[in-house]
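1. what shape does this take:
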Amino acid sequence: MRIAFGADHAGYELKERLVEYVRSRGHETIDVGTHSLDSVDYPSFGKAAAQRVLDGEADLAVLVCGTGIGIGMSAGKMPGIRCAMVSEPYSAHLARQHNDANALALGARVLGPGLAEMIVDEFLQTPFEGGRHARRVGMIEQPADES
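-> Take a look at the predicted model:
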């Protein structure tokens, strides 16, 4: 699998660790930045990583900021991105299995690196179940006035 990573300055160190971790698991990575602790704007990096998924350059995206909320909200506004902001492995599992999430947002200030690795493992190894969930994912993708 090819995974796109994006983070702001608050998520930089955890992103760096997760990029190496995912590579050690045999996956390819695309790192859109940031590449330092200098202050940057999280929407730019969340959208850049999500765009790699939309363009077919990456299968999934992993996004990191202080809480995971801002970067996840930014990516989730992009049509076709289903971003799950989670803080434990079970939700990451269900986000993939039931919601076909294609982006994962994590908070570097609220998660330890070991727990973040466990969450990423669940996210990457869990397939979408389809079936009754496919109809619901289709509903998520519809514009609000068509629901």
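
2. contacts and neighbour counts: CA atoms only from here.
-> Will do.

3. got the contact list for the residue most central in space within the chain?
-> When the chain is reduced to its mean C-alpha position, the closest residue under Cα atoms, centre = their mean turns out to be Leu104, at 2.2 Å. Listed by Cα atoms under 8 Å, 6 or more residues apart in numbering, the contact partners of Leu104 are 61-63, 72, 83-86, 92, 123.

4. sequence B follows; please return its structure for comparison with A:
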Amino acid sequence: MKIGFGNDHRGFETRKSIIGFIKQLGHQCIDFGSDSRNPVDYTDIAYAVSTSVAKKEIDMAVLVCSTGMGMCIAANKVKGIRATFCMDQMSAEISRHHNHSNVLCLSADLEDENLMHKIIETWLKTKTGGGRHKRRVDKIREIEECHDPRELK
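-> Predicted coordinates:
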């Protein structure tokens, strides 16, 4: 798969490790930066990466900022993005299987690199679920189109 990666200045220290780990898992990794500790707005990185996922230029993406939350909020503003903030392997697995997440957001301040690697590996290996999970994701798409999801059966 083609996986995007983006970080702000607070996620800079994890950058090389995560990109290398994604490649080690056999995926292509597209680096959206930031490539320095100089302050950058996480919103700009989240938008660039998420837009690339939404346009299907890349398959999925991993974003890292201080808490992971800012990136997650910004990414979810892009139509077609289902970004999730995960702090453990269970939330990573459920976010993929149940919610078909396509952007994973991590915290540079709250998670060490070893845990990040475990979360990333679990998230990338987990398949999306069908049945009720697909139906619910379809309803999320309806909400994005400003339609009432209760009208879908």
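
5. just the ones of the contacts of Leu104 of the first structure in helices?
-> The members of those that map onto helices under DSSP state H are 72, 92, 123.

6. closest to Ser147 of the first structure among these?
-> For those, the minimum distance to Ser147 of the first structure (Cα to Cα) is 22.6 Å, reached by Gly72.

7. so the closest one versus Phe45 of the first structure, what's the distance?
-> Gly72 of the first structure is 10 Å from Phe45 of the first structure, where distance means Cα to Cα, to the nearest Å.

8. over to Ile69 of the first structure?
-> From Ile69 of the first structure to Phe45 of the first structure the distance is 13 Å (Cα to Cα).

9. now swap in Val19 of the first structure and tell me
-> Taken as Cα to Cα, the spacing of Val19 of the first structure relative to Phe45 of the first structure amounts to 15 Å.

10. those two: who's more crowded?
-> When Val19 of the first structure is set against Phe45 and neighbours are counted by other Cα atoms under 10 Å, the residue ahead is Phe45, at 25 against 20.

11. for the more buried one, give me its contacts.
-> For Phe45 of the first structure, the residues meeting the contact criterion (Cα under 8 Å, 6+ apart) are 6-8, 32-34, 71.

12. and Arg52 of the first structure, by the same measure?
-> Neighbours of Arg52 of the first structure in contact, by Cα under 8 Å, 6+ apart: 4, 58, 61.

13. list the buried ones in stretch 77-84 of the first structure?
-> With burial defined by 16 or more other Cα atoms under 10 Å, the residues of stretch 77-84 of the first structure counted as buried are 80-84.

14. so which residues of the first structure form helices?
-> In the first structure, helices defined by DSSP H lie at 12-24, 42-54, 69-76, 89-97, 113-125, 132-141, listed in chain order.

15. make TSV from those helices and add distance to Ser147 of the first structure to it.
-> Rendered in TSV, the data for these read as follows (distance: least, Cα to Cα, whole Å):
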stretch	distance to Ser147 of the first structure
helix 12-24	36
helix 42-54	22
helix 69-76	18
helix 89-97	21
helix 113-125	27
helix 132-141	6
